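K.L.:
Sequence and predicted structure below; questions after.
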Amino acid sequence: MYYSTQYSSPVGSITLASDGQNLVGLWLEGQKYFGGPVTEEMTEKCDLPVLDTTKDWLDKYFTGQNPAISDLPLAPNGGAFRKAVWDILCEIPYGKYITYGEIAKIVASRTNKASMSSQAVGGAVGHNPISIIIPCHRVVGANGSLTGYAGGIDKKIKLLEHEGVDMSKFFTPTRGTAL
């Protein structure tokens, strides 16, 4: 059984989802892949401890603090490759960013492969079911493109600005499949 609640944030309404013990989802309103791997109906539950803890974490984040990801019991549902990518996302420091290609090199190194596809990494990043907390907004294209945020590029920009990232190095793509 899955439970959900809503959280009002500076980037819009957020749906939080839990299996009762762990956080399994955090989706922005209108996010691509909303609900992700949670295929069962979610029951609204506003007083679940893990969801209250997550709201507190988000309150700290949105007031400019840098709460630790490890403070939350996360249980994103996905295959080994996606989980490996999501683990790397959790290592990106607050206010910093990384490219899809850099993540591909890290995954290749950790899995003893000669190389890894940046596009495959992009797919895993895009299917991250716990946005913001698993900070997929901190991933950019090698050329400075702000492509590929399932929650919307406008929200990616707001999150990066909120964290104090120098946005002068980046641009919003005008065409492509990852808008």
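P.N.:
Noted; the coordinates are in hand.

K.L.:
going forward, measure contacts between C-alpha atoms and count neighbours the same way
P.N.:
Fine.

K.L.:
just the helices in the chain please.
P.N.:
For the chain, helices defined by DSSP state H occupy the ranges 49-62, 80-89, 100-110, 118-126, 153-162.

K.L.:
Also compute the angle for the shortest one relative to helix 80-89, please.
P.N.:
Between the axis of helix 118-126 and that of helix 80-89 there is an angle of 80 degrees, by axes from the mean of the first three to the mean of the last three C-alpha atoms, to 10 degrees.

K.L.:
So for helix 118-126, what gets flagged as buried?
P.N.:
118, 121-122, 124-126 (16 or more other C-alpha atoms under 10 Å).

K.L.:
picking that back up, of the helices of the chain, give the one that comes closest to Glu29.
P.N.:
helix 153-162 (10.6 Å; C-alpha to C-alpha).

K.L.:
Report the distance from that closest one to the chain centre.
P.N.:
12 Å (C-alpha atoms, centre = their mean, to the nearest Å).

K.L.:
One more: stretch 21-37?
P.N.:
That offset, for stretch 21-37, works out to 9 Å (C-alpha atoms, centre = their mean).

K.L.:
before we move on, what about stretch 139-146?
P.N.:
16 Å.

K.L.:
can you check stretch 77-96 too?
P.N.:
Computed by C-alpha atoms, centre = their mean, the chain-centroid distance of stretch 77-96 equals 8 Å.

K.L.:
putting a second one here so we can go through both:
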Amino acid sequence: MWTVIDSPIGELRLVEQGGAITAIEFSPFRDNDGRVRGDRADDNPLLVEAARQLRAYFDRDLKEFDLPLAPQGSDFQQRVWAQLLGVGWGETASYGEIAHRLGHTNAASRAVGLANGRNPIPIVIPCHRIIGANGTLTGYAGGLERKQLLLELEQDALF
């Protein structure tokens, strides 16, 4: 099941299956990518709660999400996404740092970047907080402008 909400970074499609969030998608939405979404269900309790938490996040009233998550991916992707959850509000980490946290060298930074880019639940699994080693913004599935806006939202809240 899925629903769509408005946000400061454009419409977001929230998807749930089996009682867990499986995707948050940026507009424009791609319906022919093979992902199972089911029917639209704006009144689904989990989707209503996910929408509430996302709105609170964008209003700077929520720093940690509390939602059941079920991202689909390889074992390595799952391990990367688990590490992303440890990068807190207003913090950033480099791809190399994530590789090291996984017990790899900087040589794994590219693989971490690829896994980061395939994160199906952005914002909640905060892939936007991962930046280049020199502090630059590098790729983001939702576009660098969205990544910048998300980072600014969190940074502004610190002052």
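P.N.:
Thanks, I have it. All values reported here derive from a predicted model rather than from experimental measurement.

K.L.:
Any idea what the TM-score is?
P.N.:
After superposition, the two chains reach a TM-score of 0.90 (TM-score structural alignment, normalised by the length of structure 2), with 157 aligned residues with a C-alpha RMSD of 2.2 Å.

K.L.:
okay if I get the helices of structure 1 as CSV plus distance to Gln31 of structure 1?
P.N.:
Formatted as CSV, these follow (distance: least, C-alpha to C-alpha, whole Å):
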stretch, distance to Gln31 of structure 1
helix 49-62, 18
helix 80-89, 18
helix 100-110, 20
helix 118-126, 10
helix 153-162, 10
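
K.L.:
which residues does the most centrally placed residue in structure 1 contact?
P.N.:
Residue closest to the mean C-alpha point of structure 1, counted by C-alpha atoms, centre = their mean, is Ser131 at 2.8 Å. Contact analysis of Ser131 of structure 1 by C-alpha atoms under 8 Å, 6 or more residues apart in numbering lists 25-28, 137.

K.L.:
Centroid-wise, who is the farthest residue in structure 1?
P.N.:
Distance-from-mean max, structure 1, by C-alpha atoms, centre = their mean: Ala114 at 26.7 Å.

K.L.:
Ile106 is in contact with that one, correct?
P.N.:
No. Contact criterion C-alpha atoms under 8 Å: Ala114 of structure 1 and Ile106 do not qualify, at 10.8 Å.

K.L.:
Aligned to the residue nearest to the centre of structure 1, what sits in structure 2?
P.N.:
In structure 2, the residue paired with Ser131 of structure 1 according to TM-score structural alignment is Pro122.

K.L.:
What's the separation between the aligned partner of Trp27 of structure 1 in structure 2 and Gln77 of structure 2?
P.N.:
Aligning on TM-score structural alignment places Trp27 of structure 1 opposite Glu25 in structure 2. Relative to Gln77 of structure 2, Glu25 of structure 2 is positioned 18 Å away (C-alpha to C-alpha, to the nearest Å).

K.L.:
Any idea how many residues pack against Val4 of structure 2?
P.N.:
19 (other C-alpha atoms under 10 Å).

K.L.:
was I right about it contacting Gly10?
P.N.:
No. Taking contacts as C-alpha under 8 Å, Val4 of structure 2 lies outside contact range of Gly10: 10.3 Å.

K.L.:
Identify the residue spatially nearest to Leu74 of structure 1, adjacent ones excluded.
P.N.:
In this structure, Leu74 of structure 1 finds its nearest non-sequential neighbour in Leu23, 4.9 Å apart by C-alpha to C-alpha, 6 or more residues apart in numbering.

K.L.:
Could you double-check that the one you found lies in contact with Pro49?
P.N.:
No. Shown here, Leu23 of structure 1 and Pro49 do not form a contact pair, counting by C-alpha under 8 Å, at 10.4 Å.

K.L.:
Out of the contacts of Ser131 of structure 1, which two sit at the greatest distance?
P.N.:
Gly25 and His137 (15.4 Å).

K.L.:
what's the neighbour count on Gly34 of structure 2?
P.N.:
With other C-alpha under 10 Å as criterion, Gly34 of structure 2 counts 7.

K.L.:
Next up, the contacts around the aligned partner of Ala17 of structure 1 in structure 2.
P.N.:
Residue pairing (TM-score structural alignment): Ala17 of structure 1 is matched to Val15 of structure 2. Taking C-alpha under 8 Å, 6+ apart, we find Val15 of structure 2 in contact with 1-3, 21-24, 37, 47.

K.L.:
Is it possible to mark the buried ones in those?
P.N.:
The neighbour count (16+ other C-alpha under 10 Å) marks 1-3, 21-24, 37, 47 as buried among these.
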